[in-house]
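[1] I'd like to go over a predicted model; first the sequence, then the structure.
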Amino acid sequence: MNTIGNLFTLTSFGESHGPAIGGVVDGMPAGIPVDMEFIQQELDRRRPGQSSIVTPRKESDRVEFLSGVFEGKTTGTPIGFVVWNENQHSSDYDNLRDLYRPSHADYTYQCKYGCRDHRGGGRSSARETIARCVAGALAKLVLRYLGIEVWAYTSQVGELSLPGDYRSYDRAEIEKNAVRCPDAEMARQMEAYIARVKSEGDTVGGVITGVISGVPAGLGEPVFNKLHAALGSAMLGINAVKGFEYGMGFAGARCRGSQVNDVFESHDGRITTRTNYSGGIQGGISNGEDIYFRVAFKPVATLLRDIETVDTQGNPVVLKAKGRHDPCVLPRAVPVVEAMAAMVILDYYLLAQSHKL
């Protein structure tokens, strides 16, 4: 599918080396002021060429709205938009026409469609996430009115990992460094590590932590389409993502129930929990506490060194990769994680309203 969502939906289109990346957002509430500066800021956070530890591809990534916006506000009709590609080096991929790159989607796309765009991965390229950032920015504009905030940060690169949870760090630090880590000293270590890995022609993965605060209780479906399942599906749909956990996650498998039960309390007539091992979701439905989760990203599959593979006839060959690639996707993936979370939360907020008379 190229569409995500139930009531708030995004359908994206385009390829890395095609004319443009774009999308259509449907279900956007009417009358929302479209803050173009904010939307562009969200795209700039994902944009290539930001620092020495990301791909040097130069793109302005300016979004052009084609419909659904009039006199600076949303009209409630479908919002069509496009971001024109400007700086492709398609010739860098000429040697890939008859090869399958290890751990890429080349072979699987060929099996599924019988053909493929070998230039930069075509539709499987992470450049498609531009459309998600535009739609996510629009969703964030609505969530502002609801008092809901979505934010994320790099919490691990390789074996370098922040020891505390999201409450231990200052959000204001995230955008002050190239890796988007809220701890200045750890950020310096992560940046140096990524630079070293890059100099060796290698890549490294890591983890992004996401937080959603201000979510009202009652969002989510009771059996299928539980809120955490929707968030997991959205995150696992991001390029290079290999894992998702929320709340206590896999660490809870080592605990006893008596250690991780979230005891209910009442404060000024509001029901809260003393702890939040559940990650803000119980029974697939939000309980009003912070929703927090972790997303694991694999190392980028393109290595700037000789790699063994086969050609389309199955003959063994050695691939000499070229092109411009990220040694670590984490810094540019932070806004993508936020965008996907924002779309899911707005969609489920709208679904919750539809259940009420």
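    Perfect, I can see it now.
[2] going by C-alpha atoms from here, please, whenever you check contacts or count neighbours.
    OK.
[3] the stretch 51-200 of the chain: helices as residue ranges?
    Applying DSSP state H, counting those that start in this stretch to the stretch 51-200 of the chain gives helices spanning 106-113, 129-146, 184-199.
[4] just give me the longest helix of this structure.
    Looking across the chain with DSSP state H, the single longest helix is helix 330-354.
[5] tell me the angle that helix makes with helix 184-199.
    The directions of helix 330-354 and helix 184-199 differ by 120 degrees, with axes from the mean of the first three to the mean of the last three CA atoms, to 10 degrees as the criterion.
[6] out of the helices of the stretch 51-200 of the chain, nearest to Gln50?
    Among the helices of the stretch 51-200 of the chain, the nearest to Gln50 by CA to CA is helix 184-199 (13.0 Å).
[7] count the neighbours of the nearest residue to Leu160 once chain neighbours are set aside for me.
    Counting by CA to CA, 6 or more residues apart in numbering, Met190 is the residue found nearest to Leu160 once chain neighbours are left out, at 6.8 Å. Close neighbours of Met190, defined as other CA atoms under 10 Å, add up to 24.
[8] ditto for Ser90
    14.
[9] and for Tyr193?
    Tyr193, neighbours per other CA under 10 Å, totals 18.
[10] for comparison:
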Amino acid sequence: MAGSTFGTLFRMTTWGETHGKGVGVVVDGCPAGLSLCEEDVQKYLNRRKPGQSKYTTKRKEDDQVEILSGVFEGKTTGTPISMAVFNKDQHSKDYSEIKDVYRPGHADYTFDKKYGFRDYRGGGRSSGRETTARVAAGAVAAKVLEELGIEIFAYTKAVGPVQIDSSRFSKEERDKNALYMPDVQAAAQAEAYLQEKMRELDSSGGIVECVITGMPVGIGEPVFDKLSANLGKAILSIGAVKGFEIGDGFAAAQSVGSENNDDFYNHNGKIEKKTNHAGGILGGMSDGSVIIFRAAFKPTPSIAQPQQTVNREGEDTEIVIHGRHDPIIVPRAVVVVETMAAVTVLDLLLQNMGSSLEGVKNFYRSDKK
């Protein structure tokens, strides 16, 4: 299977299945000398782990990370960092009844047709549990970005029809409610909506918004490895994401140039923009302003309502999915979006170090050794 590696200079390779012995990641390209311990990674994994509230699966996993290599005496060594999270509460029997049936909204059919084989225990590599490994890698990237004064902050912008109100936005509120919404009033409304969907044995989609601050100008390449393109690939690689936009996004299609363009001006000797319709990216490169993007997540496909499908023989049948499933993916996906953005940004920052001859000369000048 190809496609389990992401990144160029800061690179991660994930492994494992949702109902196997565990999941993990190998991170290559992390600079030596970074202070790193398991708690630095664990605080991110704790935001993603199951069983946190009535809006997440009842699967009980501590998601306790173990750093197996690449760290010595509390510092990264510059060698590959290998991390593992071992599964403890997998109920593979929950899926035995559907081993020959394709679940609507899942990768069962496409996986089976591609490989001629399917790990039916919760989806195997196609399961959302794979993102545990991504979060671990992204936690390392976020620690490096912190050293550079760059912050990535993601949150739930919408749950179904309920959206946050920017006038009530509170960064501190995000971690105080189960839905990771930075608006206490919207969070209460969203919880009521989810309760209704759960009573109907249904699920909900939503939107995650992410803000990146502290980025220097010029990060990203002007052709294929645009910052916008790489962010798009990173976020769209998250299984349940069906839409991605930066800045005004799709609303820009209904705008005109005189409104959508961001005027520049001199602010105390520094070039800045009066507005940020572009979302902090121009020509595929960061423009020095806040980067803002959104990801649209589909409703959880595993619902307890009867659904029509077929089996491997192509025979029509009905399916009712049992087991433990999130009624909404979005709250646990917030940290996944955040950490995938961290990996993407750090990788392009490292690539940017060799973008000009002067930059290379400055790095290797003898008086800096």
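    Looks like it came in fine. Computed from a prediction, not measured in an experiment: that's the story for all the values here.
[11] contact partners for the residue nearest to Leu160 of the first structure?
    157, 160, 179 (CA atoms under 8 Å, 6 or more residues apart in numbering).
[12] make a ChimeraX selection of the buried ones in the residues you listed.
    This is the ChimeraX syntax for the buried subset of these, where burial follows 16 or more other CA atoms under 10 Å:
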select :157,179
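[13] same list, the contacts of Met190 of the first structure, but as CSV with distance to Thr209 of the first structure please.
    Converted to CSV, these look like this (distance: CA to CA, whole Å):
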residue, distance to Thr209 of the first structure
Val157, 12
Leu160, 14
Val179, 13
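[14] which one among the contacts of Met190 of the first structure gets closest to Cys115 of the first structure?
    Distances from Cys115 of the first structure to those, taken by CA to CA, are shortest for Val157, at 35.1 Å.
[15] and that closest one, what pairs with it in the second structure?
    Using TM-score structural alignment as the criterion, the counterpart of Val157 of the first structure in the second structure is Val159.
[16] OK, contacts around the residue lying closest to that match once chain neighbours are set aside?
    Nearest non-adjacent residue to Val159 of the second structure, counting by CA to CA, 6+ apart: Gly206, 4.3 Å away. Gly206 of the second structure makes contacts with 156-160, 296-299, 328, 330, as judged by CA under 8 Å, 6+ apart.
[17] now swap in Arg48 of the second structure and tell me
    Contacts for Arg48 of the second structure (CA under 8 Å, 6+ apart) come out as 132, 332-336.
[18] what is the equivalent residue in the first structure for it?
    Under the alignment (TM-score structural alignment), Arg48 of the second structure maps onto Arg46 of the first structure.
[19] distance of its match from Lys58 of the first structure?
    Going from Arg46 of the first structure to Lys58 of the first structure by CA to CA, to the nearest Å gives 12 Å.
[20] and Ser213 of the first structure, by the same measure?
    With CA to CA as the criterion, Ser213 of the first structure and Lys58 of the first structure are 34 Å apart.
[21] same thing with Arg144 of the first structure?
    From Arg144 of the first structure to Lys58 of the first structure the distance is 31 Å (CA to CA).
[22] more neighbours: which of those two?
    Between Arg144 of the first structure and Lys58, counted using other CA under 10 Å, Lys58 has the larger neighbour count: 14 against 11.
[23] translate that one into the numbering of the second structure.
    Under the alignment (TM-score structural alignment), Lys58 of the first structure pairs with Lys60 in the second structure.
[24] from Thr132 of the second structure, how far out is the closest residue to that match other than its chain neighbours?
    Once flanking residues are discounted, Lys60 of the second structure sits nearest to Gly51: 5.5 Å by CA to CA, 6+ apart. Counting by CA to CA, the gap from Gly51 of the second structure to Thr132 of the second structure is 14 Å.
[25] who has more neighbours, the two?
    Thr132 (27 against 16).
[26] please list all residues in contact with whatever residue of the first structure lines up with that one.
    Superposed on the first structure with TM-score structural alignment, Thr132 of the second structure falls opposite Ile130. Contacts for Ile130 of the first structure (CA under 8 Å, 6+ apart) come out as 21-22, 43, 46, 83.
[27] so of the residues you listed, which ones are in strands?
    Cross-referencing these against strands under DSSP state E gives 21-22, 83.
[28] list just the nearest of the residues you listed to Thr74 of the first structure.
    Gly22 (17.7 Å).
[29] what's that closest one aligned with over in the second structure?
    Per TM-score structural alignment, Gly22 of the first structure is aligned with Gly24.
[30] now do its match against Ile271 of the second structure, distance only.
    43 Å.
[31] more neighbours, these two?
    Gly24 (26 against 12).
[32] wait, doesn't the match of Val157 of the first structure sit right on Ser204?
    Yes: using CA atoms under 8 Å, Val159 of the second structure is in contact with Ser204, at 7.0 Å.
[33] show me which pair in the contacts of Arg48 of the second structure is furthest apart.
    Thr132 and Val334 (12.3 Å).
[34] circling back to that earlier point, mind checking which of the contacts of Gly206 of the second structure land in strands?
    156-159, 296-297.
[35] Leu68 of the second structure: neighbour count?
    Neighbour tally, Leu68 of the second structure, other CA under 10 Å: 12.
[36] to clarify, my last question referred to Asn6 of the first structure.
    Asn6 of the first structure: 14 neighbours (other CA under 10 Å).
[37] quick one: map it onto the second structure.
    Using TM-score structural alignment, Asn6 of the first structure pairs with Thr8 in the second structure.
[38] check which residues of stretch 55-64 of the second structure are buried.
    Those would be 55-59, 61-64, for stretch 55-64 of the second structure by 16+ other CA under 10 Å.
[39] between the ones in strands among the contacts of Ile130 of the first structure, which is closest to Asp92 of the first structure?
    For those, the nearest to Asp92 of the first structure is Ile21 (19.9 Å; CA to CA).
[40] count of neighbours near that closest one?
    24.
[41] equivalent analysis for Phe111 of the second structure, please.
    Neighbour tally, Phe111 of the second structure, other CA under 10 Å: 17.
[42] ok, it to Arg121 of the second structure distance?
    From Phe111 of the second structure to Arg121 of the second structure the distance is 13 Å (CA to CA).
[43] what's the answer for Asn311 of the second structure, then?
    16 Å.
[44] so the two - more neighbours on which side?
    Arg121 (21 against 17).
[45] contacts only, for the nearest residue to Pro56 of the first structure once chain neighbours are set aside.
    Setting aside the residues directly before and after it, Pro56 of the first structure is nearest to Gly49 in space (CA to CA, 6+ apart), at 4.4 Å. Gly49 of the first structure makes contact with 55-59 under the criterion CA under 8 Å, 6+ apart.
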